[in-house]
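Asker: below are the sequence and a predicted model for it; my questions follow.
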Amino acid sequence: MKTRVIGLTGGIGSGKSTMAKYFASLGVPVYIADDEAKKILLEPQTVKEIAEVFGDEVMVNGLPDRKKLAAVVFNSPEKLSVLNSIIHPKVREDFRKWVDNHSNEKFVIKEAAILFESGSYKECDDIILVTAPQDIRVQRVMQRDNVTREEVLSRMDNQWDDQKKAALSSYIINNINLNDAKKKADEIFKLLKDW
């Protein structure tokens, strides 16, 4: 029996990471794509490619600096696309190996902020979308990352809106109240387990 891949996504500040941790607490193996991408960013081959494409302005002590890189790519869709073309294939390959290592599981979860935007949603059997109203999401990110409202909105501009994502999602968790969100996650977990 093939291990089913469940995508877990949501816009910035939606609480998808919180939901990923909750599913992990239920015993589901969870692959956090952003964490793996951060590791891949520091691999020698990736460092070389980043330095060649983006130059010294994004490097600190010979390694890519994520804040400097973000400042460059979040203001330029073209540069963001170039960065994604370097990182995403490496994350995709890493994820495939990870799934192979969890082949005895009924299902696993891949948590990714840009599951739809990267096209990797096509490799998922089902998708869970975590949503919250934009004003709540903006407040969460401003508090979490100590950034301005404008910076948060700029990041949101690089992500699909919830309506577009919802049309392609199997399940939706509305994460305004964490207890309600966990109850919905429990329902989804049971459905996936019994599938």
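Answerer: Structure received.
Asker: going by C-alpha atoms from here, please, whenever you check contacts or count neighbours.
Answerer: Fine.
Asker: Gly11 against Met156, yeah?
Answerer: Yes: counting by C-alpha atoms under 8 Å, Gly11 does reach Met156; the two are 7.2 Å apart.
Asker: in terms of neighbours, single out the busier of the two.
Answerer: Gly11 (24 against 18; other C-alpha atoms under 10 Å).
Asker: show me the contacts for the more buried one.
Answerer: Residues in contact with Gly11 (C-alpha atoms under 8 Å, 6 or more residues apart in numbering) are 113-114, 130-131, 156, 159-162.
Asker: which ones are touching the residue nearest to Cys124 when sequence neighbours are not counted?
Answerer: In this structure, Cys124 finds its nearest non-sequential neighbour in Val5, 5.0 Å apart by C-alpha to C-alpha, 6 or more residues apart in numbering. When contacts are counted by C-alpha under 8 Å, 6+ apart, Val5 touches 107-110, 123-126.
Asker: here comes the other one, which I'd like you to weigh against the first:
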Amino acid sequence: MMVVGLTGSIGMGKSTVSKMFADEGIPVFDADAEVHRLQGREGALVEAIEASFPGTTGQAGVDRGALAERVLAAPEALRQLEALIHPAVARAREAFLAKHAADPIVLLDIPLLFEKEGWRAVAKILVVSAPADVQRSRVLARPGMTAEKFAQILRQQLPDAEKRARADFVIDTAGSLDRTRDSVRRIAACLRAEATA
């Protein structure tokens, strides 16, 4: 099995690209989606997060905005949250890999692939990227996002230029969806050829 890592900074279009790979028949583990599940209504981490960060959960699960306010500017609080989340996501990822052990290629969609050393566990790295002005306009259009919050998030992430330099493939999402889909199809074909060689 070839394990491929997909990453990209906030607002680069990684979720869209991830779905395109799934449409190409490549099994995808979406770390963000797993975190949402763990923090959602009756999620496995809701109780532990409330115990560590009182007032950040409700009937719908974790209030992600309230939790972000609590941890983004507080490194120790962020480490405490990550100590809850990362082991749970790792268990889900291992279950995914076991389930797809017979597949020639699987894709791990991991936002902090470089930052949390996940790149060491993959054979190929795909980086989703767009120019900084495109990224900024996408992110600031999100509900509840502010320039300050965006800046805090960027400080937690490896700069885009460094990610691109370390990638096996870069997927530029500044153009049309069709152009991005064509790039995904070409890369999927290259990966399949290598995986079956």
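Answerer: Yes, it's here. Keep in mind it's a predicted model, so treat the numbers as computed, not measured.
Asker: returning to that earlier point: farthest pair in the contacts of Val5 of the first structure?
Answerer: Pairwise distances across the contacts of Val5 of the first structure peak at 13.3 Å for Phe107 and Glu123 (criterion: C-alpha to C-alpha).
Asker: those two: who's more crowded?
Answerer: Remark: of Phe107 of the first structure and Glu123, Phe107 carries more neighbours, 20 against 13, as counted by other C-alpha under 10 Å.
Asker: I'd assumed Thr3 was in contact with the more buried one.
Answerer: Yes: because the distance of 5.1 Å satisfies C-alpha under 8 Å, Phe107 of the first structure is recorded as touching Thr3.
Asker: how about the longest helix seen in the first structure, aligned to which bit of the second structure?
Answerer: For the first structure, the helix with the greatest residue count under DSSP state H is helix 77-100. Aligned using TM-score structural alignment, helix 77-100 of the first structure spans residues 75-98 in the second structure.
Asker: now do the buried residues in the matching stretch.
Answerer: Neighbour counts over stretch 75-98 of the second structure (16 or more other C-alpha atoms under 10 Å) mark 77, 81, 85, 88-89, 92-93, 96-97 as buried.
Asker: got CSV for those, with distance to Thr173 of the second structure too?
Answerer: Formatted as CSV, the buried residues of stretch 75-98 of the second structure follow (distance: C-alpha to C-alpha, whole Å):
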residue, distance to Thr173 of the second structure
Ala77, 33
Leu81, 31
Ile85, 29
Ala88, 31
Val89, 27
Ala92, 28
Arg93, 26
Phe96, 27
Leu97, 28
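Asker: closest one of the residues you listed to Ile49 of the second structure?
Answerer: Leu81 (7.4 Å).
Asker: the longest helix of the first structure - contacts with which helices or strands?
Answerer: Under the contact definition 3 or more C-alpha pairs under 8 Å, 6 or more residues apart in numbering; DSSP states H and E, helix 77-100 of the first structure sits against helix 33-41, helix 44-54, helix 66-73.
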